[in-house]
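Visitor: quick check, what structure comes out for this input:
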Amino acid sequence: MVKSFQGERLLEPKTPDQPILVSDHMSTNLTTFHPDDTIDHVIQVLTHHRISGAPVVDDANNLVGMISEGDCLKEIIRGKYNNTPRMSGTVKDYMTKEVITLDRDISIFDAANRFLTLKIRRFPVMKEGRLVGQISVSDIVRAIPLLKETTW
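Guide: Next up, the predicted model:
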């Protein structure tokens, strides 16, 4: 009979003692646009803030769409072919109206899976039907090195 002199081993429980939820890594100080904003204004704001897209909200601050650099390109091309010097299109003409959102309480791993599956670069984050933030692929990528392997 062999006896162990190491004593009883206790396994460390895997407790999520670190931030792994979307709410822990989302941006909350959002740049937003109104459906009546011009594409020219959107381009100026996106380039000034060095972002590639943002939520669109109505007068009651309800999420009604998303606008991105790609949407702005559509107006740029239209202006080129119509030989218009200024971009006169509005956000409501080019925004994505059927917006897929994420709940703030899902894990960043579930969010990462949705980014890959849906091929979307950013999601508005909702709580009880209200816009509370936005999470992007970059936010997820920046979060991963901060996680400890014991909670995976």
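
Visitor: please make it C-alpha for all contacts and neighbour counts, starting now.
Guide: OK.

Visitor: wait, E98 sits on V56?
Guide: No: counting by C-alpha atoms under 8 Å, no contact exists between E98 and V56, whose distance comes to 11.6 Å.

Visitor: go through stretch 53-69 and flag the buried ones.
Guide: Taking 16 or more other C-alpha atoms under 10 Å as the neighbour-count basis, stretch 53-69 is seen to contain the buried residues 53-57, 63-69.

Visitor: could you also give me the structure for this second sequence? I'd like to compare it with the first:
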Amino acid sequence: MGETLLVKEMMTAPRMVLAPHTTVREAARLFAEQEATAAPVVDDTGALLGIVTEIDLLRDRFEADPRAWARPVDASPPAPPESVTDVMTREVVTIAENNDVADLVDLMVRRRLREVPVLRAGRVVGMLSRGDLLRMHYRTDAEVLADLRAALAEGAPYVEQCSAQVRDGFVHLDCENISAQQRRLVTSIARTVPGVSRVIVDNT
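Guide: I've put the predicted structure just below:
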């Protein structure tokens, strides 16, 4: 079985949070500087109003070049949008921090989402992107093993008879004389470590 993680264990802090009065030009500058792909728009209380993506900031920013067209182009195109509220998506797909990451992945696949705001009581506390999820699966075995040992030391300090190996995200725990309850515990703990794809526990 794959890892079991909560959204709050994977989310990152938003690279930026935009105010409704932020101009499209200023938002574009911030996106370029922060290498962001999306940013939430919030009001003075921190409540989510919408979300802006890179493509939103490009909307109506380029006029047609007459050299590329055989027919005349509109000499007076409409004025481009000025503030982020003019281009943001108002019906935002969000997720709560205590939801299962597996549910989020399913949601992102079905809705073709690149990044999702994480909410607590209606306020943005984090963001989770496709890149965040992919990076979890490209962790080295050494990183996974170190986190696994730390997680077992914290969550099951009295279970000292287990040695651990990790290869390509596959965890093998060799434990001596542990009870069925302890076996379930160490298995559950191991599955919460980012980068773990499968857990096998041998009880010798």
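
Visitor: can you calculate the TM-score here?
Guide: Overlay of the two chains. TM-score (TM-score structural alignment, normalised by the length of structure 1): 0.77; 133 aligned residues with a C-alpha RMSD of 2.5 Å.

Visitor: got the buried residues of stretch 53-69 of structure 1 as CSV, with secondary structure columns?
Guide: As requested, the buried residues of stretch 53-69 of structure 1 are arranged in CSV below (DSSP: H, G, I helix; E, B strand; the rest coil):
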residue, secondary structure
G53, strand
A54, strand
P55, strand
V56, strand
V57, strand
L63, strand
V64, strand
G65, strand
M66, strand
I67, strand
S68, strand
E69, helix
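
Visitor: pull the most distant pair out of those residues.
Guide: Spanning the widest gap among those are L63 and E69, at 18.4 Å by C-alpha to C-alpha.

Visitor: what ranges do the strands span in structure 2?
Guide: Listed in chain order, the strands of structure 2 (DSSP state E) span 38-42, 48-53, 95-96, 115-120, 123-129, 162-167, 170-175, 198-203.

Visitor: just want the most central residue of structure 2.
Guide: Of all residues in structure 2, the one closest to the mean position by C-alpha atoms, centre = their mean is L128, 1.7 Å from it.

Visitor: and it, how far from R183 of structure 2?
Guide: When C-alpha to C-alpha, to the nearest Å is the yardstick, L128 of structure 2 and R183 of structure 2 sit 32 Å from each other.

Visitor: over to A190 of structure 2?
Guide: Using C-alpha to C-alpha, one obtains 11 Å as the distance from A190 of structure 2 to R183 of structure 2.

Visitor: and the two? Which one has more around it.
Guide: A190 (28 against 19; other C-alpha atoms under 10 Å).

Visitor: in structure 1, what residues pair with the top helix by length along structure 2?
Guide: Of all the elements of type helix in structure 2, the one with the most residues (DSSP state H) is helix 141-155. On the basis of TM-score structural alignment, helix 141-155 of structure 2 is assigned to no residues in structure 1.

Visitor: now that helix, how far from the centre of its chain.
Guide: Relative to the mean C-alpha coordinate of its chain, helix 141-155 of structure 2 is positioned 22 Å out (C-alpha atoms, centre = their mean, to the nearest Å).
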